[in-house]
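[1] pasting the sequence and the predicted model now:
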Amino acid sequence: MTGTNRRLDDRQQAVLKGFRGLGLGLRRNVRSYAHNLHDCDSTSQLTAADSEFAHDDTTENYTLLAEVAEYSDASYDLSGSEESPSSSSSTLGAPQLSYQSPTGLSPEDFEYLHSHALERCTSLKELGQGGFGTVDLVEITLPSGRTIAAARKVIHSPLYGQARYERELKGLMLCAGCPFVVDVFTSRTTEEGTFEFLLEYAPNGTLHDMLKAMEQRRRGKDKLLMPEHRIRYYAACVLQGLLFIHKRGQAHRDVKPGNVLMSASGRPMLADTDSMDSVQVTKRAGTTSYQAPELWRASLQGPGYTADKADMYAFGITLAEMAACPAGGNGKLQQIKDDPASNTPGYVPADLKDLLCGLLAPAAKRLTVEQAMGHRFFVGLDWDNLSDGPLGFAVQLRQGP
C-alpha cells in the first residue's frame, strides 16, 4: 500500500509539473501578443474586444446616399487663435457620397441606424471633450436586437458653423469605405444649433495617447519609442489614408498624432476632416506645430501652396514623434524639424532617417505620398493586408490600475 501511494504521488507530481509548464507557456504567449500589439505601456492589459460589439464580416454591407452641399467660398476659424483656412470648390465634380454601415447590418437595421440612432442611442461614457464639444461612447439597440457601439461627436461651439459641418461631413463621406479613415454612420443638426456625428468607435484611443504612454515607459533612454517594424506598420497605414485622400484631389490639412485614431484591431485611422480641402488652397490650416514652412509664406508671396505636400510635412513630424521625440518634450523635435539630417538621434535607423529627411525637405524636394510609399524603409511590407491590423483580430488596450 505504501508503494502504491508513492507511485500516485509521483504521478501527481508529474501532472503538476506539466500544468506548471503549460501555465508558463501561456503567460509567455500573452506577453508576446501584448508586445506585438503596441509594445508601449507596461500597465496595459490586452483583452478581446467586446463580442456584443463585434461585426459579422460574412454578410452584406449597405450604404445610404446623401446630399451634401459643395464646399462654399466662405472662410472660417479653425479653432480659437489657430489658423483660418478658406474653402474652395471641390475638384471632384459630383462624387457619390454615402454613409457607411457597420458590417453585417440588415437594410432595416441600417435605415434605423441612419434615421434614429443619434436621438435614441444610450451614452455609456465620455471619451473626450474640448472647446468645441464632446465625444462619448454610445450603444444603439437595433430593431433586430443587435447592439452596436459608436462614438457620438457633439459640437456646440459658435466657431463651428454650417459650412464647417458640411466640410467635415463631406470629407468623411468622401473617404467612405477606406479602412484608414474613420467611418461616419450618420449625422444631423439640431434645433438648438448643435452638430452631431455618429462615428466608428476606436477603442484604443489616439496615436498621441500611445506615444505619451511609450515616452513615460522609455524614461529618457536613447532608443526608439517602439520597434522599427511597429513604426513601419503605423506609418504605412497613415500613408494609405493620405493616398486615398490625395488621389481624390483633396488634402487632409491637419495630420498629427491626435488625429490618428486606433481601431479595435490596432489599425490607425485618420480622423477630423473638417480642414479637408482641395490640393490648391491659399489659406493656412491645421495645427501650428505641424505646419510646413511654406504655409507661413503663402500669404506673403506666390499664389499659395500645395496642400498635399503640406500633408507630407505634417506626416514627417508625426513620424519623427513615432520614432524618437513626442511633442512637448525637451526641444529635440524642433531640432529635427530645423535640420533632420544633423539632428535626428543616432539610434534612428538609417533608412528611417533618410525617409524623415525626404518628408521634412523643402516643398520642391519633398516626397509625395507615392514616393514615400516606395521608399526603401518599406521594402518587404505587405501593403495589401495592412487593414487586418497588427495582430489580425480585435483587441483592446486598457489601462491597468
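    That came in fine, so what should we check first? What you see is a predicted model; the values in this text were computed from it and never measured. Numbers count the residues shown, from 1 in each chain.
[2] when you work out contacts or count neighbours from here on, use the C-alpha atoms and nothing else.
    OK.
[3] neighbours of L239, just the number please.
    21 (other C-alpha atoms under 10 Å).
[4] need the contact list for it.
    L239 makes contacts with 369, 372-373, as judged by C-alpha atoms under 8 Å, 6 or more residues apart in numbering.
[5] and which of these is nearest G3?
    G3 lies nearest to M373 out of the contacts of L239, by C-alpha to C-alpha, at 71.0 Å.
[6] okay, now the one to match up with it:
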Amino acid sequence: ILEDDDKHTSLVRFVSDLIELDQLFKQHYGIIASPFKLPILPNLSDSHIATRSLHRFLSKFKNNNNNKKKKSNGEKVETYLRMCAGHPLLGTSSLLRDFLSPQQEEEEEKEKEKEKENTKVTPLVCTKSSPLANYKQNQRTPTRMTLEDLQFLKVLGKGCMGKVILVRQQSSARLYALKAISKEWVIAQREVEHAVMERNILSKVSKAHHPFLIKLHHSFQNANQLFLVMDYHVGSDLATQLQLNYHFDDYRCRFYVAEILLGLQELHRLGILYRDLKPENILLAADGHIVLTDFGFSRLFDEQSNDDKKNTMPYHTHTFCGTPEYMAPEVFLSEEYTFAVDYWSLGIVMYEMLLGYTPFSHDNDAELYRRVLEDPLDIPEDMPMATADLILGLLEREPEERLGCGHMFDNQLGFEDIRQHPYFSSLDWNDIYHKRMPAPFIPHLKSETDVSHFDPDFVKLSPRLSTQHHD
C-alpha cells in the first residue's frame, strides 16, 4: 500500500518483479549513475520455502539473545524503494514511476475523501471572470508549490510564450521542467482558452499514467506568469538528435514510431487531438524511451458533445493551427478534421527520421501549402517496401483513406489498423508498451544536472523569469 495526503494506491508485486526492476536499473543506469551510488536490492526470502521446515519454523520461537530479529520482506522492500525514490536519477525515472503505478485489474488508486483547502489565486490584470483566474494548482498534488520552493538551474527551451527551465525543488532535491507562460502574451494573442486547455489536458493525461506521455505534477500562477511543473527528461528531443545524426537507422526509427503511435492512440482514447506532433515535441527520457509533450495546440473534446452526432464525423473541429511542415491537407483547406491529422503528422515525422528532411518543406509558406496539397510524395527507390507502404498510407491526402483513419468516420478509432501493418510485424506491442525493447540510444550524463543534450543556444540563456519577451 502506497499512501500520501491525497490518495492511497494498492499494488501487487512479487519478489521476481523487484528483481526485474533492479536489473533494469542496472541495465539503463549502471554507467549513467556511476557518480551516484545505486541502491542495493536486499536479499528477499520466499516465505513458503522459509517455513516449509518444521525445525526452521520452531527455531523462530527459541529464546536466544544472540539472534537478532531479522527484517521482514516488507521492511526490506520499503527501505529499498525509499532509497530508489530519493536517488537523483532513479527517483525521476519512468521505470520507477511505472513500477509504482496500477497495472492490473486487482490494483487500484483511490482519492482520499478530505476537505479541499481553498487555493489562493493571484488576481489577473484583466477581469476576475477570466478563465485564467481558475488556473491554479493541480488538486491531485499532495503539497502546494510556489516559485520560492524552486532553484532555477538552466534554460531548456524558449518560445514566444515563455521559457522551459530546469528547476530543483528545494525540499526533495528532485529535478523538474518548469514551463513558464507569459500572461501578457496569452492575453495579447487571445490564447487564454488554449492555455487553460493545455493545463486541463496535462491533468487528464497525468492521471492515465501512460509510459509515453508527459506527466504534470503542479500548476500555479503569479501576477505575470502561468507555471506548469512537469517531469524532466534528460535527453532533450528528437529534433536535437536529428541535428546531430541527420537521420536514424531502420531500428531506431521503428522503435520511436512504435512508441509515438502508442502515445498518440492513448491521447485519442482520452478524446485529445494532439495537432502538434513534431520532433521538437518528442522528448527522450533517461532510459532512451520517448515522451510526448507540449499540448499548447491540442484540443480536448467534450465526450458528451458528440453523443447526438451519430451521422457526422466524431470529435471534429476546423481550427487552423499547428506547425505548417507537419499539418495535414484538410487543415490547410479549412475543412472539418478529426484525429486523422495526427496520423498525417506521424507520417511526416517518420519520413524525416529516415531521410533527414520533411517531404514538402519550403521556405515560402504559400509554396509549402501548394506542395502539401498537390505534389507527389518522393519515395527513394531503395526504401524497403513495408516502410514505403506505411509512409504512403499515413500521408494519404484524403483523411477517409488514410491508414488507421477509416473507422473514425464510423465513430470508431480503429487503433489496430496501423499496429497490424507489416512494418511492425517484428514487434510485440506488449513489449513496446512495457519498454522491454532495448533503446537504440541512451543519453550519457556526466552529472545529475548535465544538460549537454539540449540546444546550447537555450542553455546559455539566463534561467531567470521576466515579463519581457526578449529575455
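    Yep, it's here. The model shown is predicted, which means the values in this text are computed figures rather than measured ones.
[7] buried ones among the contacts of L239 of the first structure?
    In those, burial by neighbour count holds for 369, 372-373, counting by 16 or more other C-alpha atoms under 10 Å.
[8] among these, which lie within helices?
    369, 372-373 (DSSP state H).
[9] mind putting those residues into a markdown table with distance to G131 of the first structure?
    Below are those laid out as a markdown table (distance: C-alpha to C-alpha, whole Å):
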| residue | distance to G131 of the first structure |
| --- | --- |
| V369 | 32 |
| A372 | 35 |
| M373 | 36 |
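[10] so the top strand by length along the second structure aligns onto which residues of the first structure?
    Longest strand in the second structure, counting residues (DSSP state E): strand 150-159. Strand 150-159 of the second structure corresponds to residues 121-130 in the first structure, going by TM-score structural alignment.
[11] can you tell me what sits against the matching stretch?
    If you take C-alpha under 8 Å, 6+ apart as the criterion, stretch 121-130 of the first structure is touched by 134-141.
[12] now do the buried residues in it.
    For stretch 121-130 of the first structure, using 16+ other C-alpha under 10 Å, the buried residues are C121.
[13] and of the buried ones among the contacts of L239 of the first structure, the nearest to G329 of the first structure?
    G329 of the first structure has its nearest neighbour among these in A372, at 26.5 Å by C-alpha to C-alpha.
[14] leaving out the residues flanking it, which one is nearest to the aligned residue in the second structure for the closest one?
    Residue pairing (TM-score structural alignment): A372 of the first structure is matched to I418 of the second structure. Once flanking residues are discounted, I418 of the second structure sits nearest to G404: 5.3 Å by C-alpha to C-alpha, 6 or more residues apart in numbering.
[15] what about that neighbour, distance to Y423 of the second structure?
    According to C-alpha to C-alpha, to the nearest Å, G404 of the second structure and Y423 of the second structure sit 14 Å apart.
[16] more crowded one of those two?
    Legend: neighbour count by other C-alpha under 10 Å for G404 of the second structure and Y423, higher for G404 (23 against 19).
[17] does the more buried one really touch D417, like I thought?
    Yes. Using C-alpha atoms under 8 Å, G404 of the second structure is in contact with D417, at 4.9 Å.
[18] M269 of the first structure: neighbour count?
    Neighbours around M269 of the first structure, by other C-alpha under 10 Å: 25.
[19] doesn't it belong to a helix?
    No. Assessed with DSSP: H, G, I helix; E, B strand; the rest coil, M269 of the first structure is strand; it does not lie in a helix.
[20] so what corresponds to it in the second structure?
    Matched to the second structure by TM-score structural alignment, M269 of the first structure sits across from V291.
[21] residue contacts, its match?
    V291 of the second structure neighbours (C-alpha under 8 Å, 6+ apart): 211-214, 260, 263, 282-285.
[22] any idea how far it lies from S206 of the second structure?
    According to C-alpha to C-alpha, V291 of the second structure and S206 of the second structure sit 12 Å apart.
[23] okay, and the common contacts of the two?
    By C-alpha under 8 Å, 6+ apart, the residues touching both V291 of the second structure and S206 are 213-214.
[24] picking up where we left off before, ok, the buried ones among the contacts of L239 of the first structure vs Q334 of the first structure, which is closest?
    For these, the nearest to Q334 of the first structure is A372 (21.8 Å; C-alpha to C-alpha).
[25] contacts only, for the closest one.
    Per C-alpha under 8 Å, 6+ apart, neighbours of A372 of the first structure: 239, 355, 359.
[26] give the equivalent position in the second structure for the last one.
    Under the alignment (TM-score structural alignment), L359 of the first structure maps onto L394 of the second structure.
[27] same thing with the first one?
    Taking TM-score structural alignment, the alignment pairs L239 of the first structure with L261 from the second structure.
[28] tell me roughly how far the helix or strand where its match lies lies from the first structure on average.
    Per DSSP states H and E: L261 of the second structure is located in helix 250-269. When the first structure is overlaid, helix 250-269 of the second structure sits 0.8 Å from its aligned residues on average, using mean C-alpha distance after the TM-score superposition for the first structure.
[29] against N330 of the first structure, how distant is whatever residue of the first structure lines up with M383 of the second structure?
    Residue pairing (TM-score structural alignment): M383 of the second structure is matched to V348 of the first structure. The gap separating V348 of the first structure from N330 of the first structure is 17 Å, by C-alpha to C-alpha.
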